[in-house]
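K.L.:
just coords:
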């Protein structure tokens, strides 16, 4: 994994986004001076957390429904204002959770009292059954019926919409998705604790949640259950070192099992040392508007009876948008072949079109309407493409240049200087004596000379004494009678 190259720009996000999202991103970046990629990832995480409970997206090729959850992993050193950015964009979600928890406080108190009464009644019925003897007859059959009826009347705990989880095991998260609220975000601005924890032991489960598949939880000592139709956003901000350790753990399972391929990963260029104050008063105009839009969408994700929406709305691409998406899919597929830019990261390439569809649906959710526009597909292709470049930069760097090619460039520079001095015929021993130090060794020099001959840059020949010479201008007519007089030796 190449974690050293750390230069990138994010100018592609300058303006072509839905206005509310664009203006909020620009304002937060301007006021905090945090890296733009960090700001954008936090904004998309908030949008995914909110939107995943409202919509699915229909993929043009198979017409299958896909979740709209995004996984975003942002790598930044300490001091890059990860916590600040995370709090700013998560504010609407936190306020939504707190307000609904307050509204449900009385319902929870009533539930606890009713459940205690129910437990007491259950204990009384079971005690009666014990007195009669646990066998059929003697009135026991009627009592069994009463116990079954009573069990069916167990009070149901009110569901409070809890979306954000930080210090949470995967097992606890699964239980919450099953019994509490089916839409969640595993979000942390200090995700080292997550990467160092048990996440690596549950990557297949997380992958299933990204795919929208059911997750069966089998237990020996407790009741088994199945997580159905759940949605999970990942918003993980971490320093590079803990993430690098996570990626390398267990022989690189995070990559081989497809966890990283599903994620939009970036490592922004640091802005530390350039975060100057350019005005004394900070204006917050656009972020609150974006937060209000998120808050409105969050309210739509709760049904009138306080339950999660039974069905999500299906977002469908327009005909133009579908054609654009298919063209993008085919181009990615083409570049996954031998010699293509995705040849060494086919796992990542296989998820790109899916991420484009998800993001396009989320952007359309902000714009309004059920039909995804061509503009939002194009926006998503550009944005996902930037994250794709980051993935290639971090995980699929180009192979090192072979030493013979480096030597080829070195020798060509030297011979070009000789050509510039009017030299044409040069003895090999002259190069070994006066040429680049690294190439004065025969084992290093000979393969380079052979490559130059193959390329037609020089010709080589031997005289009767087996001495080797080279012609630096092989396309010119060879001076059969006078080459020795012009020889550089």
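P.N.:
Received the coordinates, thanks. Please read these numbers as outputs of a predicted model, since none were measured by experiment. Numbering: from 1, shown residues only.

K.L.:
all contacts plus neighbour counts: C-alpha atoms, from now on.
P.N.:
Noted.

K.L.:
so residue 445 sits right up against residue 436, yeah?
P.N.:
No - counting by C-alpha atoms under 8 Å, residue 445 does not reach residue 436; the two are 9.9 Å apart.

K.L.:
more crowded one of these two?
P.N.:
Between residue 445 and residue 436, counted using other C-alpha atoms under 10 Å, the more crowded position is residue 445 (20 against 16).

K.L.:
what is the burial count for the residue nearest to the more buried one when sequence neighbours are not counted?
P.N.:
Once flanking residues are discounted, residue 445 sits nearest to residue 439: 5.1 Å by C-alpha to C-alpha, 6 or more residues apart in numbering. For residue 439, the neighbour count with other C-alpha under 10 Å is 20.

K.L.:
okay, one more to line up with it:
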């Protein structure tokens, strides 16, 4: 066979190569940012990162590109460069992230992260859930529960994903609106959150988180509406109120995980609970040194104890005075002092 014939056959073969089908949905656990970007370019740009072992997902290179995740969340066009094809663009992409992670793995990610994931708003875009562990209370009663509700949920999710896969033009998205009543409620919530970001407000030190709450509420309300009702209808005030209740819970979880109070506040609360045992037994006065010996572990050093006691005194929960050479803690400072009771109780050693 002559060279020209071989070349012609190769050209014909190349012209007749099959067209690679586009996936309507891409699911991945880890990988590289480049791999994710390539998948979203080659397929319909709908992707989900999901992992029940969040330590693995957060330690991948993909998790280091938090800015790209923020752009997907905002619906912006995401640009990235490749060695072979130069700059490519992902237009109108959607990226869903669902990660289950242990506290230690999350702490490691936050410590090693190359970017400020609080400062750039990455964590503020998540719905955070950190419920109290049920270990020690998961007793088996021999009751078999039905899966009907779970099956119905899965069927509905499958239906919605199928509709997305069948779209001929994924960019032709439908816009749904609030009803008039719902719009008034949403504006009130927006203003309330804005007020609470001010000095002394509950979100004063979590403004990154609070700045996204209004939009998250609107998005969640839209999701609930599309899941339950026709997209030809407006979002009702009832659906919006349900979204507000859900986001309020997730916001509380975020504050618990990422905006924990200072150590001295936690120490003070632990002391307050510890003091409660003495008060309930009828005791009013304690030697300060006894707290260093028998108190909560966080306050068995003088420096930590002094700060925690100072916090409790500033809130009038306790009093502190010198009795002879002994520093005494008064657990009921609003009541009249009684020297006889002081002498009696300071000679009693009761440990809780």
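P.N.:
Cool, the structure landed. Just so we're clear, the structure is a prediction, and the values are computed from it rather than from any experiment.

K.L.:
what about residue 148 of structure 2, how many residues nearby?
P.N.:
Neighbours of residue 148 of structure 2 under the rule other C-alpha under 10 Å: 9.

K.L.:
equivalent analysis for the one 3 residues further on, please.
P.N.:
In terms of burial, residue 151 of structure 2 registers 11 neighbours under the definition other C-alpha under 10 Å.

K.L.:
now it: which helix or strand?
P.N.:
helix 148-165 (DSSP states H and E).

K.L.:
which secondary structure elements does whichever helix or strand comes after that helix contact?
P.N.:
Counting by DSSP H and E, the next helix or strand C-terminal to helix 148-165 of structure 2 is helix 180-196. If you count contacts as 3 or more C-alpha pairs under 8 Å, 6 or more residues apart in numbering; DSSP states H and E, helix 180-196 of structure 2 packs onto helix 207-228, helix 237-258.

K.L.:
mean shift of the first one relative to structure 1?
P.N.:
On superposition with structure 1, the average gap between helix 207-228 of structure 2 and its aligned counterparts reaches 0.7 Å (mean C-alpha distance after the TM-score superposition for structure 1).

K.L.:
that helix aligns to what range in structure 1?
P.N.:
Alignment of helix 207-228 of structure 2 against structure 1: residues 346-367, by TM-score structural alignment.

K.L.:
and the contacts of the matching stretch?
P.N.:
Outside of stretch 346-367 of structure 1, the residues within contact range by C-alpha atoms under 8 Å, 6 or more residues apart in numbering are 17-18, 20, 47-48, 51, 55-57, 59, 66-70, 258, 260-262, 293, 315, 325, 328-329, 332-333, 336, 342, 370-373, 376-377, 379-381, 384, 388.

K.L.:
now do the contacts for the spatially most central residue of structure 2.
P.N.:
By C-alpha atoms, centre = their mean, structure 2 has its centre lying nearest to residue 128, at 2.2 Å. Contact analysis of residue 128 of structure 2 by C-alpha under 8 Å, 6+ apart lists 250-251, 253-254.

K.L.:
of the residues you listed, closest to residue 136 of structure 2?
P.N.:
Lowest distance from residue 136 of structure 2 to those (C-alpha to C-alpha) belongs to residue 253, with 22.1 Å.

K.L.:
what residue in structure 1 is paired with the closest one?
P.N.:
Counting by TM-score structural alignment, residue 253 of structure 2 lines up with residue 390 in structure 1.

K.L.:
give me the number of residues near the nearest residue to that match once chain neighbours are set aside?
P.N.:
Closest residue in space to residue 390 of structure 1, ignoring its immediate chain neighbours: residue 266 at 5.5 Å, by C-alpha to C-alpha, 6+ apart. Burial of residue 266 of structure 1 is recorded as 25 neighbouring residues (other C-alpha under 10 Å).
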